[in-house]
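1. Got a sequence here, can you build the structure:
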Amino acid sequence: MRTLRPLSLTAKAFAPFGDVLDATGDHRLINAGLCKRHHDRARLDFGDARAGISIFQAEPRSFPYSFDLIERHPEGSQAFIPMTADPFLVIVAASPDAPPQAFLTNGAQGINLHRGTWHGVLTPLSAPGLFAVVDRIGTTPNLEEHRFTEPWTVLAP
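-> Sure, this is the predicted structure:
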């Protein structure tokens, strides 16, 4: 059995795959000093299409979590912003031939996957699994899938 353990999601570790969306680091005060704006946190890329916001509701999973499917969106980035303060699992890979990596969010983080990043399906660990998703809306295909011949299992951290 091929296994991996999730790493804590950090901007540095996740940088090859995308951006971490969180309220840490530099900010500026707005709204009469009552709001911290953590500005321009993600590199959004929709090519010649437009950005759209969708709401996803995914079934929660648990550890050990087994998967054999990864996918990518060659025409645009894809951001997942949880609508609850629950951790979720993020699986990414440099290519279908490279071993995947797993990251565990801390419950106050979202992610933005760069255009073309291979990734697992949305994997909440708690109900209701509700996410706002910002991604490309266009008329041309934007999904490629790959199935591993042998599944991977993510063990509990």
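2. going forward, measure contacts and count neighbours with C-alpha atoms only.
-> Will do.
3. Go ahead and confirm P60 touches V121.
-> No - the pair P60 / V121 is not scored as a contact, 11.5 Å apart, by C-alpha atoms under 8 Å.
4. Could you also give me the structure for this next sequence, so I can compare it with the first?
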Amino acid sequence: MTKEIPPQPLTAAAFAPFGEVLEATGDFRLINDGWCQRHHDRAVLDFGPDGRAGISVFQAKPRALPYSFDLIERHPEGSQAFVPLSQHPFLVIVAQSPDHTPLAFLTNGQQGINFRRGTWHGVLTPLHAPGLFAVVDRIGPTPNLEEVRFTESWTVIAP
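-> Below you'll find the model as predicted:
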């Protein structure tokens, strides 16, 4: 049996228990002789005592709604930020724990996200090609991935 969840729009308030929304809204300061708005310090990056920041580029195959999943993961040693390299919406799945009902968020195509250290989340789920993302996460000497499968699949339905 598949359980259904509707996606909700990604907002900073709704996503706050899991991390930060990265977007060019709200307060800013002008830089570059007034040609650029700097929306400053948008996420708390946490790489633990023995980690460092790394920037990777991920290319994920696009998925479609309805989207079924049974796998979530977390990174206990550090935060993980996803910044899309194209202006296409993507799906963000999070859960308080593997025992809780997951939530699904749909970005507006101009948002990235930062998962706090230890946040349970779904895999990278672009909804359009090319599925390219800059990812800022922990590089370190110890494993930083835990995966869990739900006993039943969840399906994110079309909004």
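5. Superposing both, give me the TM-score.
-> Once superposed, chain against chain, the TM-score is 0.99 (TM-score structural alignment, normalised by the length of structure 1); 157 aligned residues with a C-alpha RMSD of 0.4 Å.
6. equivalent range in structure 1 for stretch 108-119 of structure 2?
-> Mapping stretch 108-119 of structure 2 onto structure 1 (TM-score structural alignment) gives residues 106-117.
7. how about structure 1, which residue sits the furthest from its center?
-> A32 (32.7 Å; C-alpha atoms, centre = their mean).
8. pretty sure that one is in a strand, no?
-> No - using DSSP: H, G, I helix; E, B strand; the rest coil, the secondary structure at A32 of structure 1 is coil, not a strand.
9. any idea how far it is from Q78 of structure 1?
-> 32 Å (C-alpha to C-alpha, to the nearest Å).
10. for F14 of structure 1, same thing?
-> Taking C-alpha to C-alpha, one finds F14 of structure 1 at 14 Å from Q78 of structure 1.
11. These two: which has the busier surroundings?
-> Between F14 of structure 1 and Q78, Q78 has the larger neighbour count (other C-alpha atoms under 10 Å), namely 26 against 21.
12. Which residue in structure 2 aligns with that one?
-> So, by TM-score structural alignment, Q78 of structure 1 is matched to Q80.
13. thinking its match is in contact with V136, fair?
-> Yes - with contact defined as C-alpha under 8 Å, Q80 of structure 2 reaches V136; the gap is 5.8 Å.
14. Now name the helix or strand holding the residue most central in space within structure 1.
-> By C-alpha atoms, centre = their mean, structure 1 has its centre lying nearest to I111, at 4.4 Å. For I111 of structure 1, the element it lies in under DSSP states H and E is strand 110-113.
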